[in-house]
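**Q** Got a predicted structure here, sequence first:
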Amino acid sequence: MRRFRACLSAGDGIDYDPATGVIAADISDQAGNNLALGPDGGLFVPTGAATVSTGCGLTGDGSGSAPLTVATGTWPYACTPEDAGGVIVCGTDGVLRGEPRGRATFQSFTETRNYNNRTVPAAQETTVATFTTTFTNPDPCRAAVVISEREIDVSFNLPANSAAAYGHDTDEMHYLKNTGSSAMTNAHTQTTKLIQQSAFLAPGASLTASLNVTLGDLRVRPFCRDRRVSAASTRASRAPIPLV
């Protein structure tokens, strides 16, 4: 009995051996091809085998041996990124975004008042003038620490054997005594003081700050200066207050 085999030919993707009559899949040897024969003799593509070309910020080609990952640097700080690291999110425009930029805002307030000569009160830290201004946190995201820089100009006219002092609120800043036998005229002093107005001013919120100018004829007390960096500051210059 004779057997006959029909005439066959191989097309794209087919491997045909006329001598044996075996027909198989023709797997390309092209670089980057991930199609393979599995141990069960079937065709398969390994998980994660699809490759891509990456741009800035990514590494790997998407294959099983080189999965896509974010290209990162080395954390150079003593703290851990879990405790102190920032946040990266994806915006609605599809762009990765970091945390809002920090900012420092400078706000200036100046008010000039002219006074007739007035007697220095006998009591220490007597309020003789009050100035007010408003701070607004311009940051739409973060709370602000508000620190104001205040300046006061005062001129004293001191008869012989008299004394006077002035201060910011309850902090006496300058004390002057005339121990001579003649009057001192227009003894001028300008002082500056930093005040923390708020440790937490909500985004977009405002606060009103007051500066009280005090006078008295008692001795000065010690004081401390606050040197912390502010999220907002002001410089309030005052006109001299002639006093007798």
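**A** Received the coordinates, thanks. If you're wondering where the values come from, they're calculated on a predicted model, not measured in any experiment. Numbering: from 1, shown residues only.
**Q** CA only for contacts and neighbour counts going forward, please
**A** Noted.
**Q** Would you confirm that P140 contacts P203?
**A** Yes: with contact defined as Cα atoms under 8 Å, P140 counts as touching P203 (5.1 Å).
**Q** In terms of neighbours, single out the busier of those two.
**A** Comparing P140 with P203 by other Cα atoms under 10 Å, the one with more neighbours is P203, at 15 against 11.
**Q** What separation do you get for the more buried one and R238?
**A** Applying Cα to Cα, to the nearest Å, the value for P203 to R238 is 30 Å.
**Q** Kindly report the same for V70.
**A** Here V70 is placed at a distance of 56 Å from R238 (Cα to Cα).
**Q** now do A24
**A** 96 Å.
**Q** quick one, which of these two is more surrounded?
**A** Comparing A24 with R238 by other Cα under 10 Å, the one with more neighbours is R238, at 20 against 12.
**Q** Select the longest strand from this structure.
**A** strand 184-201 (DSSP state E).
**Q** At the geometric centre of the chain, which residue sits there?
**A** Residue closest to the mean C-alpha point of the chain, counted by Cα atoms, centre = their mean, is G102 at 2.2 Å.
**Q** here's the one I want to compare it with:
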Amino acid sequence: MVPLACCGGARGCTCTVTAGSGVEVEGSGSTSNPYVVSSTGAVAATGCGLTGDGSTGTPLSAAVRSWPYACDVDDQGGGVYCDSSGVLRSDPPVRQDNFSNAINQVQSPALAVPTVAERTIRQLTLTVTNPDPCRAAHGILFREVDLDFTLPPGAGAMAGIDGDDMNYFANGGDTTVFAVHSQDNKITPFTLNAGETRTITMDIDAGRGSNGATIVRVQATLRAWVYSNPL
């Protein structure tokens, strides 16, 4: 507390000191009993996000609601942080993005189905980026391959994805079968580090070709959905 002498302590001088909100004044203003001004510790008003008046009974604090979830706030609650300019910030928001690439190619002339067990006939690439610069992300990768075969009598052909034989067609009749359609897909997970960009490659495979089997159309699609992980 700071003593306050009225009128500099001059003899016969009188004055009045009025206390404002949150301020207490003690003493009479005389030389022997000067005014003493002190704060009660209370605040006149609070802005957004604060409550209480700073007194012992109602201390100044953050205005918060009750934790409404079944989990424990101590283990699962997010954080509040102060940035370089003194502004309060929460945890970064969860970010997501999606990516796709596709081809649809008529083969002219028709492409002979490889006679070996399996061979890559085309490749498709997709570049994906984790949109979150702070946290790792989960990704879901969808791979689809469609091949159209022409199968003469006794011919056979296999279609696959990334080294995996997906199906095999054979013509056991005595006439050519046109537009034999193979459609295969896979869904697999992957992860990305914070802010990471990665190029994913899909091999379009065919094999076990016999008796003049050919491919007349190649269609393929790569799609990815990427979601960052909340901590």
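**A** In hand now; what should we look at? In this text, all values refer to a predicted model and were calculated from it rather than measured experimentally.
**Q** Alignment lookup: the residue nearest to the centre of the first structure to the second structure.
**A** Using TM-score structural alignment to pair residues, one finds that G102 of the first structure aligns to V94 in the second structure.
**Q** Please apply the same query to D61 of the first structure.
**A** Using TM-score structural alignment, D61 of the first structure sits opposite D53 in the second structure.
**Q** Please apply the same query to E82 of the first structure.
**A** Per TM-score structural alignment, E82 of the first structure is aligned with D74.
**Q** any idea how far R65 of the second structure is from that match?
**A** Counting by Cα to Cα - D74 of the second structure and R65 of the second structure are separated by 15 Å.
**Q** So which residues of the first structure form helices?
**A** Per DSSP state H, the first structure carries helices over the ranges 81-84.
**Q** ok, back up a step: chain center to the longest strand of the first structure, what's the gap?
**A** Chain-centre distance of strand 184-201 of the first structure: 27 Å, with Cα atoms, centre = their mean, to the nearest Å.
**Q** Going by neighbour count, list what's buried in that strand.
**A** 184, 186, 192-195, 197-198, 201 (16 or more other Cα atoms under 10 Å).
**Q** Not counting its neighbours along the chain, what's nearest D217 of the first structure?
**A** Once flanking residues are discounted, D217 of the first structure sits nearest to A164: 4.2 Å by Cα to Cα, 6 or more residues apart in numbering.
**Q** whoops, D83 of the second structure was the one
**A** Distances taken as Cα to Cα, 6+ apart place R89 nearest to D83 of the second structure, at 6.7 Å, with adjacent residues excluded.
**Q** which residues touch that neighbour?
**A** R89 of the second structure makes contacts with 80-83, as judged by Cα atoms under 8 Å, 6 or more residues apart in numbering.
**Q** just the buried members of these?
**A** By neighbour count, with 16+ other Cα under 10 Å, those hold no buried member.
**Q** Can you name the two of these that sit furthest apart?
**A** The largest separation in the contacts of R89 of the second structure, counting by Cα to Cα, is between V80 and D83 at 9.8 Å.
**Q** can you tell me the helix or strand for the closest residue to N104 of the second structure other than its chain neighbours?
**A** Take N104 of the second structure and drop its neighbours on the chain: the residue closest to it by Cα to Cα, 6+ apart is Q219, 4.4 Å away. Per DSSP states H and E: Q219 of the second structure is located in strand 214-228.
**Q** What helices and strands are in contact with that strand?
**A** In this structure, strand 214-228 of the second structure makes packing contacts with strand 96-112, strand 119-129, strand 137-151, judged by 3 or more Cα pairs under 8 Å, 6 or more residues apart in numbering; DSSP states H and E.
**Q** how about a cut-off of 10 Å?
**A** For strand 214-228 of the second structure, the elements it packs on are strand 96-112, strand 119-129, strand 137-151, strand 156-161, strand 177-192, strand 197-210, judged by 3 or more Cα pairs under 10 Å, 6 or more residues apart in numbering; DSSP states H and E.
**Q** of those strands, which approaches W225 of the second structure most closely?
**A** Among these, strand 96-112 comes nearest to W225 of the second structure, with 4.4 Å by Cα to Cα.
**Q** Could you list every helix and strand in contact with the closest one?
**A** The elements that strand 96-112 of the second structure packs onto, with contact taken as 3+ Cα pairs under 10 Å, 6+ apart, are strand 119-129, strand 137-151, strand 197-210, strand 214-228.
**Q** and that strand, how far from the chain's centre?
**A** Taking mean C-alpha positions (Cα atoms, centre = their mean), strand 96-112 of the second structure and its chain are 29 Å apart.
**Q** Pull the number of nearby residues for S85 of the second structure.
**A** When neighbours are counted by other Cα under 10 Å, S85 of the second structure registers 6.
**Q** For the match of E82 of the first structure, the count of nearby residues, please.
**A** What D74 of the second structure shows, counting by other Cα under 10 Å, is a neighbour count of 7.
**Q** Now do it against W67 of the second structure, distance only.
**A** From D74 of the second structure to W67 of the second structure the distance is 10 Å (Cα to Cα).
**Q** And V177 of the second structure, by the same measure?
**A** V177 of the second structure is 66 Å from W67 of the second structure, where distance means Cα to Cα.
**Q** Please name the nearest non-neighbouring residue to D146 of the second structure.
**A** Q183 is the one closest to D146 of the second structure (Cα to Cα, 6+ apart), at 4.4 Å.
**Q** quick one: I204 of the second structure and Q183 touch, right?
**A** No: counting by Cα atoms under 10 Å, I204 of the second structure does not reach Q183; the two are 11.7 Å apart.
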